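Visitor: coordinates only, sequence not included:
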């Protein structure tokens, strides 16, 4: 098989890139190890920056988002039993925070790609990359353990296959530098069947640990608790979860957390990670294949969207006018934004979580930071503009 751009991974980065290329008349084929059903049924959080929403609308996949998404004008910081609203809509000149789950974004993108004749090779096995430093790199895989090996010969390969995919390890170790920070806490996330407890997200800093109130739909809510990432879900009964949530979300103004049946639980660890450079030969990394952020800053999907906009522009310049300079600067352009997002995500994470290594001095600094953010307009503007997304620099 022959195509212009071979894409590994049908996550947000791969699907967005494929659709952007289609709109510019550039061929692509996506190779994905999971089935369509597995992708669409894996429930994941989704807080979208204004720029990501604008992009989805611009490429014609925002219809369902505009009907079912939750458009928030702000969020709340809760500490010392008091809630403080950050009015991002007013502080950023009219931008919104949009809550729309990642798996719903993926459903919309998969539908759009298939309706326009896009090729997605689901359930590919033993995917590998070859000849990356040649003019004809290729992707090798087979569908089914008894299937024949298939090669896709490409002009370029986009590695959009996440942290554990084969793309990043295909870059020689001597040609990449990996930066990583592991955090000593994780999130226990639950999905419940209940009406929303609050009109906007609540980020809570408490002596017992962090908590987050989010939403998925009018009937389904998403809640998080800070826990030890090595903990066992068996240690967390429903009663224990609700006891902790009520304790960490208690306020002087009588905020009431609405309970409901818990139908999903999971514990995720937290890390920051960056691969530099994000390219090698004719391979370009995008999304989680190149960088990971802790979820506190809500940047994961949005960074992927920014990456592929830069990459799609580079491919367009190459095919329209044979300009390679922009593609050669892909890492430089993307990493400027990536490191700013890493900074913000780490800032939010360390400010809101309880760390066993924190001294009483460190804890007082956390409170001082929160008090400054919620009392200074300049600090609130900085927080708001980072949260809704910094302008995309091309």
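Guide: It's in. All values derive from a computational prediction rather than experimental measurement.

Visitor: switch to C-alpha atoms for all contacts and neighbour counts from now on
Guide: Noted.

Visitor: now do the strands in the stretch 201-350 of the chain.
Guide: Assigned by DSSP state E, counting those that start in this stretch, the stretch 201-350 of the chain shows strands spanning 202-205, 211-215, 220-227, 262-276, 279-280, 283-285, 291-292.

Visitor: now name the helix or strand holding residue 112.
Guide: helix 102-115 (DSSP states H and E).

Visitor: tell me the helix or strand right after that helix.
Guide: strand 119-121.

Visitor: packing partners of that following strand?
Guide: Counting contacts by 3 or more CA pairs under 8 Å, 6 or more residues apart in numbering; DSSP states H and E, strand 119-121 packs against strand 28-31.

Visitor: which other helices and strands contact the strand it packs on?
Guide: Against strand 28-31 (3+ CA pairs under 8 Å, 6+ apart) you get strand 5-8, helix 12-23, strand 119-121.

Visitor: which among these is found nearest to residue 267?
Guide: Judged by CA to CA, the one of the helices and strands packed on strand 28-31 that comes nearest to residue 267 is helix 12-23, at 22.1 Å.

Visitor: and that closest one, which residues are buried?
Guide: For helix 12-23, the neighbour count (16 or more other CA atoms under 10 Å) marks 12-22 as buried.

Visitor: between helix 102-115 and it, find me the angle.
Guide: Helix 12-23 runs at 30 degrees relative to helix 102-115, counting by axes from the mean of the first three to the mean of the last three CA atoms, to 10 degrees.

Visitor: name the helices or strands packed onto the helix or strand where residue 76 lies?
Guide: Counting by DSSP H and E, the element that carries residue 76 is strand 75-79. The helices and strands touching strand 75-79, judged by 3+ CA pairs under 8 Å, 6+ apart, are strand 82-86, strand 202-205, helix 360-375.

Visitor: dropping in the other structure now:
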């Protein structure tokens, strides 16, 4: 099977350049000026005026299967990823039962492979059932195919447990990917503790809940040499801790979610569970700090934390509704519209944070760039036509997005995974 992408705009040395791209047997066979009369192809896609990007990589998604398939399934979640231009994702282990044994990991990987519209990497838990202090058999989980270790949704509360996990992960050459949250500092909160929470009369979560655990963990990472990756950084103080740790030579990397770049707690004007996520939206100072951290390299990448829930759950008060919003289908367009079109980021920077850096940090050596011989994982975006985000266009089961109704640029036109169509508008 040969496919030719004609007249697309590719990033070359940070600038858009019109080039063709030939795909053969699931790989990129050539990039340049390619005549369809000289190469016998099965299919030609005219990408004139469109941006041809490396497939985006999202190291933080929640697919809810097994156990909560009313919220999402591997099939619907991965279709949503393809709709957003993602070709590789990493699924968090907060499913029921959790992938905390080699057998469960093998089952998850088989299901991911069977139902996935994109490549799905699978996290193992750090501890049994994602809680307590009993470490999983980390060497066996690596052998079974685990991508990395995470208890995402919960912070590891005991220092000794995290220390021992990092020691083993360092020996295995694996990453510990942390949802940093000290439960003793949450105080039953449902949003960021600050002027807005006080005005709305809603219990707040102080940002030190995140920062205190990151501060602990970078010390443990320094002591063990482990690769410590911080999920969804949300506060200015956390950015400062990570920046200092990097300057000290600690092997720490970090991600930020689109919603923490796009919104602060000032967006919460009423008791609205569509704006309830964990970590919560911080202050405007926090938002500016995570943007600055991304720009100066303190934060390495953007990851969606795609977290679907049912309409009924999110119709409740913030006091009762679950934390989390969807992100796969809105991330690129929202970030391109708010930051690239306004000149705050370049397109090359955005692709670096959404494709190049996730591949580099997690040693995914064959993806993250368009190059001859690489898998034909790519996304084609329309950067010039405005569209409105509508929930009836979502392929995810979850409609829990605060961005429904936004006018954006950057609609996905085509997503290819190993040269095969995963999504087409």
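Guide: That came through fine. Note that this is a predicted model, so its numbers are computed, not measured.

Visitor: TM-score for this pair?
Guide: Taking TM-score structural alignment, normalised by the length of structure 1 as the basis, the two superposed chains have a TM-score of 0.27; 175 aligned residues with a CA RMSD of 6.9 Å.

Visitor: which of the buried residues of helix 12-23 of structure 1 lies closest to residue 58 of structure 1?
Guide: residue 20 (10.1 Å).

Visitor: need the contact list for the nearest residue to the closest one once chain neighbours are set aside.
Guide: Counting by CA to CA, 6 or more residues apart in numbering, residue 20 of structure 1 lies nearest to residue 312, which is 6.5 Å off, once chain neighbours are set aside. Residues near residue 312 of structure 1 by CA atoms under 8 Å, 6 or more residues apart in numbering: 17, 20-21.

Visitor: make it 10 Å
Guide: Going by CA atoms under 10 Å, 6 or more residues apart in numbering, residue 312 of structure 1 touches 16-22, 24, 26, 318, 327.

Visitor: relative to residue 114 of structure 1, how far out is it?
Guide: Distance, residue 312 of structure 1 to residue 114 of structure 1, by CA to CA, to the nearest Å: 19 Å.

Visitor: residue 128 of structure 1 too?
Guide: In terms of CA to CA, residue 128 of structure 1 sits 24 Å off from residue 114 of structure 1.

Visitor: comparing the two, which residue is more hemmed in?
Guide: Neighbour count, other CA atoms under 10 Å: between residue 128 of structure 1 and residue 114, residue 128 has more, with 15 against 11.

Visitor: quick check, that one in contact with residue 6.
Guide: No. Taking contacts as CA atoms under 10 Å, residue 128 of structure 1 lies outside contact range of residue 6: 11.9 Å.

Visitor: name the residues contacting each of the two.
Guide: Common contact partners of residue 128 of structure 1 and residue 6 (CA under 10 Å, 6+ apart): 138-139.

Visitor: about what we covered before: quick one: which of the helices and strands packed on strand 75-79 of structure 1 is nearest residue 187 of structure 1?
Guide: Nearest of these (CA to CA): strand 202-205, 12.9 Å.

Visitor: helices or strands up against the closest one?
Guide: When contacts are defined as 3 or more CA pairs under 10 Å, 6 or more residues apart in numbering; DSSP states H and E, strand 202-205 of structure 1 packs onto strand 75-79, strand 82-86, strand 211-215, strand 220-227, helix 238-248, helix 330-352, helix 360-375.

Visitor: how far off strand 220-227 does the longest one point, in degrees?
Guide: Counting by the same axes, to 10 degrees, helix 330-352 of structure 1 points 80 degrees away from the direction of strand 220-227.

Visitor: list the buried residues in helix 330-352 of structure 1.
Guide: For helix 330-352 of structure 1, a neighbour-count test (16+ other CA under 10 Å) marks 330-331, 333-335, 337-338, 341-342, 344-346, 348-349, 351-352 as buried.

Visitor: and residue 160 of structure 2, how many residues sit next to it?
Guide: When counting by other CA under 10 Å, one arrives at 12 neighbours for residue 160 of structure 2.

Visitor: that one: which element?
Guide: Going by DSSP H and E, residue 160 of structure 2 is in helix 159-172.

Visitor: elements contacting that helix?
Guide: helix 138-144, strand 175-178, helix 208-224, strand 227-230.

Visitor: so which elements touch the second one?
Guide: I take that to be strand 175-178 of structure 2. helix 159-172, helix 208-224, strand 227-230, strand 252-256.

Visitor: surely residue 21 of structure 1 and residue 315 touch.
Guide: Yes. With contact defined as CA under 10 Å, residue 21 of structure 1 counts as touching residue 315 (8.0 Å).

Visitor: so residue 103 of structure 1 versus residue 273 of structure 1, what's the distance?
Guide: Residue 103 of structure 1 is 23 Å from residue 273 of structure 1, where distance means CA to CA.

Visitor: sorry, back to before: what comes up buried for the helix holding residue 160 of structure 2?
Guide: Of the residues in helix 159-172 of structure 2, those buried (16+ other CA under 10 Å) are 161-163, 165-170.

Visitor: now these in CSV, with distance to residue 351 of structure 2?
Guide: Compiled in CSV, the buried residues of helix 159-172 of structure 2 are given as follows (distance: CA to CA, whole Å):
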residue, distance to residue 351 of structure 2
161, 36
162, 32
163, 34
165, 32
166, 30
167, 33
168, 33
169, 29
170, 29
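
Visitor: which of those residues lies closest to residue 259 of structure 2?
Guide: Using CA to CA, residue 162 is the member of these that sits closest to residue 259 of structure 2, with 27.8 Å.
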